[in-house]
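J.: I would like to see how this sequence folds:
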Amino acid sequence: MRWSCFKPWRRSPSPSIKSTVIEETDDSNKKDREGSSCPRFREFTLEELSVATDGFSADNIVSEHNEKVPNIVYEGTLSDGKKIAIKRFQKLSWPDASEFIEEAQEVGKCRSEYMASLIGCCSEGQERLLVSEFMPNGTLAKHLFHWEKRPMKWDMRLKVALHTAKALEYCNDMGIDLYHDLNTYRILFDKVGNPRLSSFGLMKCIREGKSYSTNLAFAPPEYLRLGIVVPESSIFSFGTLLLDLMSGKHIPPNHALDLFRGKNYLVLMDSALDGQFSDEDRTELIHLSSRCLRREPEERPNIKFLLSALSRLMKRAESWPSVKGENNPAPSHTKPTTKQSSRSTPLGEACWRMDLSGIHELLEKLGYGEDDVAVTNEFSFQMWTGDMQENNDYKKHGDAAFRAKDYETAIEFYTEFMNGAPAVSPTVLTRRCLCYLMSDMFSEALSDAMQAQVVSPECSTALYLQATCLLKLGMEAEAKEALQHGSSLEAF
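T.: Have a look, this model is predicted:
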């Protein structure tokens, strides 16, 4: 497949904004919030940058790079002692030198406390280099995915989202409506630990075949369909960033949308954040992310809407009671007490105690409820022709084995039944889930419980069984959340 070429979408900034930018870039005494001067944009010589990086020494490489990300970022030190970051593009990534310089100068006008400013460029021969302020405290990816001491807290994750949104709004006001490949490596932390958006992402190579995203699994749908991007494409990428912040993992958007539809919030939220936010705040952030990831660009929210929502979340986070103990030990995986499930039904309590015999007895009493009416009706219709008689017998044999506590046989018959059934029965799924639990097949059991919830979103039984599966897998924080969700469903 051949990708279409495009240039970054730019609008002409309003006169008032343009004049402000000129004042800031012409004022050599302009201070950023760290107290250091932000130098005017200028062109560097290749010799200057070579000296600053000890001849582009491998010891000064600060970014990950591979075949998909061939452009390397170096740390350097100028003759006046100022630290800089230098992005060295692959040879001939920008064939037109004048176009590269013009593009860099436009980006170099941006000066915001929410961005790592672009302070220069270099174009000599086949070399194309960008020079930016150096951010000494690493990337968001490092602090979010590869932390050593403690995970990033909820309020800091919201601060990252809010500051990034403010940076994108500033870029919009400057007439730059596209940000190239927004991801956790594009968010950097300055000397005092504040998040800044890298200015490198505002530069877009126009060489034919250059991908919008370094990972197509995270690229906007319009790029995958048509090979083009629009201003709303940056909102899609912002949605993937919200996903990373919530989960502490890099979840592909398509998978996340499936989790949204199935209300599988346990997988979406980082268990290390337990107790740091309200259910309302969690739901709101998940909803924001899902809106950003909508397939059609015009259905995504604009940046001002996101700023308003994130500002509200940030204020609530600041007033939320702090989690006691900075260095909380890892969650215990010992058998929990029943106190956690005091508001649950007997089934919920049995699931929290991991009382599998008690669960079996209660599931038998529940039988096939209203959730299976549609399934039963469909079976009855097809029974007139006899097409479903054999398949219905599998279900009957499975139920008989379930009552007799012959769990291995029940699994076999229930599986045969579901392979030929025209619709999925949530009760059969929950029964097979328990059979898997009894057989110490905990991952298979969790899969059935989650599928039962997808089929019947208001099914508290599926959530209670998820809690038992998660406890068996040593995931107590997630189990607690599943139990609470099940209890809240029963309250309605």
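
J.: For the rest of this, base every contact and every neighbour count on C-alpha atoms.
T.: OK.

J.: Next, count neighbours for residue 115.
T.: Using other C-alpha atoms under 10 Å as the criterion, residue 115 is surrounded by 25 other residues.

J.: next one: residue 145
T.: As a burial measure, the neighbour count of residue 145 was computed by other C-alpha under 10 Å and equals 17.

J.: Quick check: the gap between it and residue 478.
T.: When distance is defined by C-alpha to C-alpha, to the nearest Å, residue 145 is 19 Å away from residue 478.

J.: same question, residue 485
T.: Relative to residue 478, residue 485 is positioned 11 Å away (criterion: C-alpha to C-alpha).

J.: Compare the two and say which is more crowded by neighbours.
T.: Each of residue 485 and residue 478 had its neighbours counted (other C-alpha under 10 Å), and the higher figure belongs to residue 478 (22 against 19).

J.: count of residues packed around the residue nearest to the more buried one when sequence neighbours are not counted?
T.: Using C-alpha to C-alpha, 6 or more residues apart in numbering and skipping residues adjacent in sequence, the residue nearest residue 478 is residue 266, 5.9 Å away. Around residue 266 there are 18 other residues, counting by other C-alpha under 10 Å.

J.: Remind me what the host helix or strand of residue 266 packs against, helices and strands.
T.: Here residue 266 sits within helix 265-268, counting by DSSP states H and E. Identification of packing neighbours for helix 265-268 by 3 or more C-alpha pairs under 8 Å, 6 or more residues apart in numbering; DSSP states H and E yields helix 233-247, helix 253-261, helix 476-491.

J.: Nearest approach to residue 326 belongs to which of the ones you listed?
T.: When these are compared for distance to residue 326 using C-alpha to C-alpha, the nearest one is helix 476-491, at 17.5 Å.

J.: can you pull the contacts of residue 50?
T.: Under the criterion of C-alpha atoms under 8 Å, 6 or more residues apart in numbering, the contact list for residue 50 reads residue 56.

J.: Next SSE downstream of the helix holding residue 266?
T.: Towards the C-terminus, the helix or strand next in line after helix 265-268, according to DSSP H and E, is helix 279-292.

J.: Name the residues that touch that next one?
T.: With C-alpha under 8 Å, 6+ apart as the contact definition, helix 279-292 has outside contacts at 235-240, 242-243, 257, 260, 299-301, 306, 313.

J.: Also stretch 93-112?
T.: Outside of stretch 93-112, the residues within contact range by C-alpha under 8 Å, 6+ apart are 21-22, 24-25, 41, 117-123, 126, 128, 130, 167, 170-171, 174, 199, 202-203, 205-207.

J.: What subset of those is buried?
T.: Buried residues within the contacts of stretch 93-112, counting neighbours by 16 or more other C-alpha atoms under 10 Å: 21, 24-25, 41, 117-123, 128, 130, 167, 170-171, 174, 199, 202-203, 205-207.

J.: what kind of secondary structure is residue 207 in?
T.: Following DSSP: H, G, I helix; E, B strand; the rest coil, residue 207 is assigned to coil.

J.: Can you tell me how far it is from residue 219?
T.: Counting by C-alpha to C-alpha, the gap from residue 207 to residue 219 is 18 Å.

J.: Could you also give me the structure for this second sequence? I'd like to compare it with the first:
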Amino acid sequence: MGCCQSFLPMGSRRRDKDQHHYGGAGGGQPHHPRSSNGTEGGGAQGFSEFSLAELKAATNNFSSDFIVSESGEKAPNVVYRGRLQNRRWIAVKKFTKMAWPDPKQFAEEAKGVGKLRHKRLANLIGYCSDGDERLLVAEFMPNDTLAKHLFHWENQTLEWAMRLRVALYIAEALDYCSTEGRPLYHDLNAYRVLFDENGDPRLSCFGLMKNSRDGKSYSTNLAYTPPEYLRNGRVTQESVVFSFGTVLLDLLSGKHIPPSHALDMIRGKNILLLMDSHLEGNFSTEEATVVFYLASQCLQYEPRDRPNTKDLVSTLAPLQNKSDVPSHVMLGIPKHDETPATPQHPLSPMGDACSRMDLTAIHQILVATHYKDDEGTNELSFQEWTQQMRDMLEARKRGDLAFRDKDFRSAIDCYSQFVDVGTMVSPTVYARRSLCYLMCDQPDAALRDAMQAQCVYPDWSTAFYMQAVALAKLDMHKDAADMLNEAAMLEEKKQRGGRG
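T.: As a prediction, the model looks like this:
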């Protein structure tokens, strides 16, 4: 199925310079990621290849004033904040010259991380591989790191409920990554936990990518490194759980204490000795005991004795006791405006239905449109018209009948048979299956299919509209609004082309 089997996350379609938005998706065409039009790529859901010139402009030529790494210029791989031409803030990680000698290997690794999209992650939105330069581009988190809030706070220490929220959200991020086949996280610590514009904690995507092609830079401090890494130099999923245990110790103590020292501190003694005195007793001893016990399990010497990421989530979820209090209130920061941006372009009936998240209306439009948008996406030779092809088209036909009759689960099964054969790609099938997933309350799967549709047909507005609905269902409302606007612009551009 060409590009769509390998790199999905909205590909690398470049934008015209007049497209100003929150940072919408790119499209397919992964073999031609950069056009002469340049780009203003970047955003919570898109993934793009950036030019070095763009990132230099965004960071004032990688000015030291823009460095946000905790070790400043002394860090082996420096992180900068930057601002794109569309005013979108980004974080840029600049690798040392020889960390990734092979540009293809670096791009493949970046694209693998770029497939991940979750509200608990500071997501990767692009990369740059230009000459010897290797850079990653991520969403920028404006409200500092967990390390800053725990160890170097100026106004107020983190309250207990927020510490519990941090623990749960990072556990959820790790569990999502594990479920999506990216379980390894390098050097998990309090500096990797960032706070977004709403004060919600998120896990930096940079730790999902090795610091070098051989991955031999797991931790910056051997005192916090999993024991098996010191024995054999290998990073495993259990190693990540060990590092999560060190973060739990940070949350309990308000200090960065080496795991062996922390365990010695409370072995046979009162857990209150470990607790952060700045909390001034404003915490539940029962909850703290649960967190400490979980931390001690994570820090077991033998990897097989540690819990898995699902265990982390199931243990921490019941401890959340202020779920109705927004994170920005707990952090003491101004409220971020949640109002989605108004689309800058007029919406078609499809756009209007998607903006209202009217799945019934979307269904009616997709049924009426049938497959007219697939024209030209497949050119089949006579030899390809095999029995397999006939079986595949029969599966699609059964899917179409089920789709028309609103039997969405059967439609998913039939369309999946069509897709899995892989001889023929159809953006319409992906769009229809995306809606079926939405009807079955599976927005993650719906988003993946909408992204697949865009990969097949990079300038198809319906693919963007379906992404907008899925993003809204995932509570990523700013991104959904941006995606609606991107789709409307594509429609307008197509109409202008038709008139011309």
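
J.: counterpart of stretch 351-362 of the first structure in the second structure, which residues?
T.: Correspondence between stretch 351-362 of the first structure and the second structure is not established for any residue, with TM-score structural alignment as the criterion.

J.: Could you report the neighbour count for residue 403 of the second structure?
T.: Count around residue 403 of the second structure with other C-alpha under 10 Å applied: 24.

J.: just to confirm, which helix or strand has it in it?
T.: Residue 403 of the second structure belongs to helix 387-404 when elements are defined using DSSP H and E.

J.: Packing partners of that helix?
T.: Secondary-structure packing of helix 387-404 of the second structure (3+ C-alpha pairs under 8 Å, 6+ apart): helix 408-421, helix 427-439.

J.: Would you map the strands across the first structure?
T.: Under the criterion DSSP state E, strands of the first structure are mapped to 42-43, 72-77, 83-88, 115-116, 118-124, 127-133, 187-189, 195-198.

J.: Tell me, how many residues neighbour the residue mapped onto residue 231 of the second structure from the first structure?
T.: The equivalent of residue 231 of the second structure in the first structure is residue 225 (alignment by TM-score structural alignment). When neighbours are defined as other C-alpha under 10 Å, residue 225 of the first structure has 9 of them.

J.: picking up where we left off before, for the helices and strands packed on helix 387-404 of the second structure, which one sits closest to residue 86 of the second structure?
T.: Evaluated with C-alpha to C-alpha, those place helix 427-439 nearest to residue 86 of the second structure, the distance being 28.8 Å.

J.: Report the distance from the closest one to the chain centre.
T.: In terms of C-alpha atoms, centre = their mean, to the nearest Å, the gap separating the centre of helix 427-439 of the second structure from the centre of its chain is 21 Å.

J.: Where does stretch 157-175 of the first structure end up in the second structure?
T.: Mapping stretch 157-175 of the first structure onto the second structure (TM-score structural alignment) gives residues 163-181.

J.: Can you list the buried residues in that stretch?
T.: Neighbour-count burial for stretch 163-181 of the second structure flags 163-178 (criterion: 16+ other C-alpha under 10 Å).

J.: which two in those residues are spaced the farthest apart?
T.: Across these, no pair lies farther apart than 163 and 178, at 22.7 Å, counting by C-alpha to C-alpha.

J.: returning to what we had before: reformat the helices and strands packed on helix 265-268 of the first structure as JSON lines; add distance to residue 428 of the first structure.
T.: Formatted as JSON lines, the entries for those read as follows, by distance: least, C-alpha to C-alpha, whole Å:
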{"stretch": "helix 233-247", "distance to residue 428 of the first structure": "31"}
{"stretch": "helix 253-261", "distance to residue 428 of the first structure": "21"}
{"stretch": "helix 476-491", "distance to residue 428 of the first structure": "19"}
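
J.: among the ones you listed, which is the most enclosed?
T.: Per residue and on average, the most neighbours among these fall to helix 233-247, with a mean of 25 (mean count of other C-alpha atoms under 10 Å).

J.: mean shift of that one relative to the second structure?
T.: With mean C-alpha distance after the TM-score superposition for the first structure, helix 233-247 of the first structure departs from the second structure by a mean of 0.3 Å once superposed.

J.: coming back round to it: of the helices and strands packed on helix 265-268 of the first structure, which is nearest residue 74 of the first structure?
T.: Each of these was checked against residue 74 of the first structure via C-alpha to C-alpha, and the shortest separation belongs to helix 233-247, namely 24.4 Å.

J.: Run through who's touching that closest one.
T.: Outside helix 233-247 of the first structure, the residues that reach it (C-alpha under 8 Å, 6+ apart) are 144, 157-158, 161, 177-184, 218-220, 222, 249-253, 256, 267-270, 285-286, 288-294, 297, 300-303.

J.: Write the ChimeraX selection for whichever of those are buried.
T.: What follows is the ChimeraX syntax selecting those of the contacts of helix 233-247 of the first structure that are buried according to 16+ other C-alpha under 10 Å:
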select :144,157,158,161,177,178,179,180,181,182,183,184,218,219,220,222,249,250,251,252,253,256,267,268,269,270,285,286,288,289,290,291,292,293,294,297,300,301,303
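
J.: counterpart of residue 103 of the first structure in the second structure?
T.: Using TM-score structural alignment, the equivalent of residue 103 of the first structure in the second structure is residue 109.

J.: Any idea how many residues pack against that match?
T.: When neighbours are defined as other C-alpha under 10 Å, residue 109 of the second structure has 15 of them.

J.: ok, now how distant is it from residue 198 of the second structure?
T.: With the distance defined as C-alpha to C-alpha, residue 109 of the second structure ends up 30 Å from residue 198 of the second structure.

J.: Also residue 94 of the second structure?
T.: Noted for residue 94 of the second structure: a distance of 27 Å to residue 198 of the second structure, by C-alpha to C-alpha.

J.: list the helices and strands the longest helix anywhere in the second structure packs on?
T.: Under DSSP state H, the helix in the second structure containing the largest number of residues is helix 477-499. If you count contacts as 3+ C-alpha pairs under 8 Å, 6+ apart, helix 477-499 of the second structure packs onto helix 349-355, helix 461-473.

J.: among the ones you listed, which is the most enclosed?
T.: Each of those was scored by mean neighbour count; the highest is helix 461-473, a mean of 28, by mean count of other C-alpha under 10 Å.
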